[in-house]
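J.: coords below, sequence missing:
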């Protein structure tokens, strides 16, 4: 019986245990018959399809169409496709933040993939935290898996401009705050920012994670940047269904694809595309499920030797639809080829090197630069360390003002999101353009659940005076669609008692991108006095997932995963 169980395929895999396995098989097949499947089809390999459609998720409006296409591919390859639902994370429809629920979705995905009878799984999703959650779950379940993303939305047109969520939404909101446009105009812009299905049209977190998934080898080549409404997106889903059958037959598992080498390849691509700072947290969490540690010092080494090649918003003028027609992530990978681990396996069964040995197509060099003529000679992200961030912080230098990279200034401190909201636009706020804005208690252990609040608004009295950027520091995250000289993910966070919690108005802070440092210039005796005066930590939530999250969530340098979900948990 053990040999038979080992070789079980399709609906006879992982039988429910009633103490009689023959009865369990008989009962399962009888229930499958109730769904109208023929006996012939019930003998086929089963490809699960993790579907994330939700009316609370605008990015996933066309997921049902993609699922249908995946099913066609599976059937054409001789398998039985079975769709199942999981949690769906609509970025702007969740409170307190989608990151708070990412780990819950990863648990849902992992347990449904492991617990149901499937020989492989196709993961269909796209919104910011959805793809990381699906990959985290897939790595932990370690059933053959392939990712299909929903794709970016197309841009719209408004008064002669091309608009796309969400960098343009921030640009116009800044104009509105500065009094440059009126209420009627901002409402008109609001209706023209997001005009099709799909994820944000720029190199935000969703587009970054799609790009990194292709770099990791967990997605079919050339499919990261296809727009959501393009026919190629449907064809990619069908091809992924066929590929899932191959993965099932060859038993190629995520643990063979997501390795130290492929993770480093993904980091190279992240740096070369000027990708979202969120991707550091997500890639760290995905790697952690495979027992791989991402070292922020190593990130700096890679950043120093990886040029920025892609000129998309929020740092450049182009959108994801332009990257698609310019050559996609394949064009980026070919430029980076000498820097990559070419023996890394992909879901095609080929190595990355074998993929890149195939003939290259057209590349638009206005969108994807050559390695010899990069946009910037060094990568888009840099990790900072120092007395304010002993375990690290992140700066997206590709989206920052270089004139602010070496700076010592006075801190203007906001103790919470509520404090920020209440005082940032006060005419009495004691702030100048030369100051540093500091936000506390917005990290993973805070009640706010590490929101994308690191993009602190320029105080309105400064915005109205024409100030466009200033140094901002927090333990929060920032949307990949945002820009500015913003230090994020300060670790440990303030809510866990990190040095960020000890900053007071008027303290001096020194930023040095050149030295990779962020320091609080206050003597240790004063800091100890402040520590002794710190209030007790907030009480745990009384019940449910919030309580589990609070007890187990890790800091940003460990991906904000739940400790017990790591391949190698920190706690016994």
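T.: In hand now; what should we look at? Only a predicted model underlies this, so the values are computations on that prediction, with no experimental measurement involved.

J.: For the rest of this, base every contact and every neighbour count on C-alpha atoms.
T.: Fine.

J.: starting at the chain centroid, how far to the longest helix that the chain contains?
T.: The helix spanning the most residues in the chain, taking DSSP state H as the definition, is helix 231-250. How far helix 231-250 lies from its chain's middle: 23 Å, per Cα atoms, centre = their mean, to the nearest Å.

J.: After that helix, which helix or strand is next?
T.: helix 254-257 (DSSP states H and E).

J.: From the contact counts, what lies against that next one?
T.: helix 130-141 (3 or more Cα pairs under 8 Å, 6 or more residues apart in numbering; DSSP states H and E).

J.: what does the helix it packs on contact?
T.: 88-89, 102-103, 105-111, 113-114, 123, 125, 145, 147, 149, 206, 209-210, 254-255, 258, 282-283, 285-286, 289-290, 567 (Cα atoms under 8 Å, 6 or more residues apart in numbering).

J.: Now restrict those residues to buried residues only.
T.: Among the contacts of helix 130-141, the ones that count as buried by 16 or more other Cα atoms under 10 Å are 88-89, 102-103, 105-110, 113-114, 123, 125, 145, 147, 149, 206, 209-210, 254-255, 258, 282-283, 285-286, 289-290.

J.: Would you map the strands across the protein?
T.: 46-51, 80-85, 120-125, 145-149, 156-158, 161-163, 381-386, 389-396, 406-414, 436-439, 472-474, 486-488, 508-512, 517-520 (DSSP state E).

J.: right, so those strands: which one is the most enclosed?
T.: Counting by mean count of other Cα atoms under 10 Å, strand 145-149 has the highest mean neighbour count of the strands of the chain, with a mean of 31.

J.: how distant is that one from the center of its chain?
T.: Distance, stretch centre to chain centre, for strand 145-149: 15 Å (Cα atoms, centre = their mean).

J.: Kindly report the same for stretch 248-257.
T.: 23 Å.

J.: and what of stretch 50-64?
T.: Taking mean C-alpha positions (Cα atoms, centre = their mean), stretch 50-64 and its chain are 17 Å apart.

J.: next up, a second structure to put side by side with the first:
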């Protein structure tokens, strides 16, 4: 093996103080020349997806030492989007992605680590870790901790987090279910450790991490409570030492082809709309040009092959049993580009190794769920720089819709109106000043979207926002409207009663107001006072970019 990064703190008489400090941690002389492997762990007692990580840490550490390296743990924070939802806490969720990338960069560079195992699971933590891997470009491998199992009920009922908490809350409010059933939902919705059971953001990002080639085979879908996940953790510890010795780094894996493959898998499964933000940001760190329009270009030729919860019937445990990511790649084989992965196999070699696919869960291209992929990029005079809709969760009836605007300056105001019965069929709910700058932090709004569905308005009311949605969102909900209201985007100029037209097949989002009238409104518009003026979020709002560029932080 050639010179290691860690030689800068272990070699030569000038490094006597450094070695003394390392010995102070308990490092023996026998490990001084081994590859130093950092294990960035986002373990926390606060998030169900992360509570099981202590065991995975043990297996990763065993693998590192078996492979001939020496492991060092360091902690990375995590936010549970479900717990942060619907209050001030959600302002902090997306911004933590930047903090996570910065923290990993800081620790790895300050301590000259030779390689990293990135132990992650939930929504912003996985993309933050991938951003750090691409930025550092030192050997890295990602271990996603895996999804939880569905809850079980009578007569084969399966419970899951979003439909049996957020949507159940609205059904209770509407009198569809009673308090006893609501409490059953609360008890059974999250029965084990792991990320939430459907194809929400955490699980979508785990799948895309494997598709990108940054985690071992099966890691993206293996259940958090499975022994397979432990074996993958051990093998990942062994593999990182090999990656260091062979100097295989993320930018060799994260090519334009890798990102296009990941987008196609995302589209085929009908994944979370948040992946648009995250893939754009990871690509930027990897030095790959990935414009927003790529999602729509690929979506036109990538069929949706799976019916995944929350918009469909299957859960992560079903996808795992059906063959996982490899099965999806196999079904998309004629659309997938060959690309290296850190497993040592190329994508086409992985496809060639697939022996069986459960086609009830992952359909063949010849028998798709829908002809187009799960995400669509819309544009028009209401969203000149684009907007995102998870069309896999939209009914055929709502693919084209025209309604009257009901404008709200915050998520809280919209929720008050929804729960008070003030939103009716034919309305288009507009929630603005919730973008990256205006929020700040581009809050995820699962509560309003789940409330719409729970109140039975999913086929008669649309929702449009410069904020974003949970991966658990379904229905005619259009997010990431760019430019956002806080910078004077057209969404800031909408008034109650304006007609808004949604045409997903033609990728159009239009405000039916004359340009002259809009110009008059713009002349009257003034930038509102920031919602948060102190602390980290005030600094974030000053440097964050628009959603159509991934909501990244730039100093210039």
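T.: Thanks, I have the structure now. Remember, predicted model here, so these are calculated numbers, not experimental data.

J.: what angle do the longest helix of structure 1 and strand 120-125 make?
T.: For helix 231-250 of structure 1 against strand 120-125, the angle by axes from the mean of the first three to the mean of the last three Cα atoms, to 10 degrees is 150 degrees.

J.: Does anything pack onto helix 231-250 of structure 1? Which helices or strands?
T.: By 3+ Cα pairs under 8 Å, 6+ apart, helix 231-250 of structure 1 packs against strand 46-51, helix 63-76, strand 120-125, strand 145-149.

J.: go with 6 Å
T.: helix 63-76 (3 or more Cα pairs under 6 Å, 6 or more residues apart in numbering; DSSP states H and E).

J.: got the contact list for residue 521 of structure 1?
T.: Contacts for residue 521 of structure 1 (Cα atoms under 6 Å, 6 or more residues apart in numbering) come out as 508, 509.

J.: residue in structure 2 matching it?
T.: Taking TM-score structural alignment, the alignment pairs residue 521 of structure 1 with residue 512 from structure 2.

J.: separation between its match and residue 83 of structure 2?
T.: Computed with Cα to Cα, to the nearest Å, the distance linking residue 512 of structure 2 and residue 83 of structure 2 is 38 Å.

J.: so what corresponds to residue 345 of structure 2 in structure 1?
T.: By TM-score structural alignment, residue 345 of structure 2 lines up with residue 350.

J.: What's the local residue count around its match?
T.: Per other Cα atoms under 10 Å, the neighbour tally for residue 350 of structure 1 reads 13.

J.: Same check on residue 513 of structure 1?
T.: Neighbours around residue 513 of structure 1, by other Cα under 10 Å: 19.

J.: Ok, the one 3 residues further on next?
T.: The tally of other residues near residue 516 of structure 1 (other Cα under 10 Å) stands at 19.

J.: any residues touching the longest helix of structure 1, and which ones?
T.: Taking Cα under 6 Å, 6+ apart as the rule, helix 231-250 of structure 1 contacts 66, 69, 70, 73, 74, 77, 119, 120, 144, 226.

J.: which residues of structure 2 does it align to?
T.: With TM-score structural alignment as the criterion, helix 231-250 of structure 1 aligns to 227-246.

J.: rewinding a little: among the strands of structure 1, which is nearest residue 456 of structure 1?
T.: Across those, residue 456 of structure 1 has its closest neighbour in strand 472-474 (6.7 Å, Cα to Cα).

J.: Comparing that closest one with structure 2, how large is the average distance?
T.: Compared with structure 2 after fitting, strand 472-474 of structure 1 has a mean deviation of 1.0 Å; criterion: mean Cα distance after the TM-score superposition for structure 1.

J.: just stretch 69-76 of structure 1 next, same as before
T.: Mean deviation for stretch 69-76 of structure 1: 0.9 Å (mean Cα distance after the TM-score superposition for structure 1).

J.: can you name the residues of structure 2 that that stretch overlays?
T.: The alignment of stretch 69-76 of structure 1 onto structure 2 (TM-score structural alignment) covers residues 59-66.

J.: Could you list the buried residues of the matching stretch?
T.: 59, 60, 61, 62, 63, 64, 65.

J.: how distant is it from the center of its chain?
T.: With Cα atoms, centre = their mean, you get 28 Å for stretch 59-66 of structure 2.

J.: Is it correct that residue 219 of structure 1 is in contact with residue 147?
T.: Yes: at 5.1 Å, residue 219 of structure 1 counts as touching residue 147 under the criterion of Cα atoms under 6 Å.

J.: quick one: contacts of stretch 379-386 of structure 1?
T.: For stretch 379-386 of structure 1, contacts defined as Cα under 6 Å, 6+ apart pick out 271-272, 274, 300, 303, 306-308, 392-398, 516-519.

J.: swap that for stretch 497-504 of structure 2, sorry
T.: The contact list for stretch 497-504 of structure 2 (Cα under 6 Å, 6+ apart) reads 399, 400, 401, 402, 403, 404, 405, 509, 510, 511, 512.

J.: The first one -> structure 1?
T.: Alignment of residue 399 of structure 2 against structure 1 is given by TM-score structural alignment, with residue 405 as its counterpart.

J.: Would you check how far apart the residue nearest the centre of structure 2 and residue 310 of structure 2 are?
T.: With distances taken as Cα atoms, centre = their mean, the residue of structure 2 nearest its centroid is residue 201 (3.7 Å). Residue 201 of structure 2 is 11 Å from residue 310 of structure 2, where distance means Cα to Cα.

J.: Next: residue 316 of structure 2.
T.: 11 Å.

J.: still on that earlier bit, aligned partner of the residue nearest to the centre of structure 2 in structure 1?
T.: Residue 201 of structure 2 maps onto residue 205 in structure 1, with residues paired by TM-score structural alignment.

J.: And for residue 175 of structure 2, the neighbour number?
T.: 11.

J.: That one maps to what in structure 1?
T.: So residue 175 of structure 2 corresponds to residue 179, using TM-score structural alignment.

J.: mean shift between the match of helix 231-250 of structure 1 and structure 1?
T.: So stretch 227-246 of structure 2 averages 0.6 Å relative to structure 1 (mean Cα distance after the TM-score superposition for structure 1).

J.: Going by neighbour count, list what's buried in that stretch.
T.: Counting neighbours by 16+ other Cα under 10 Å, the buried set in stretch 227-246 of structure 2 is 229-245.
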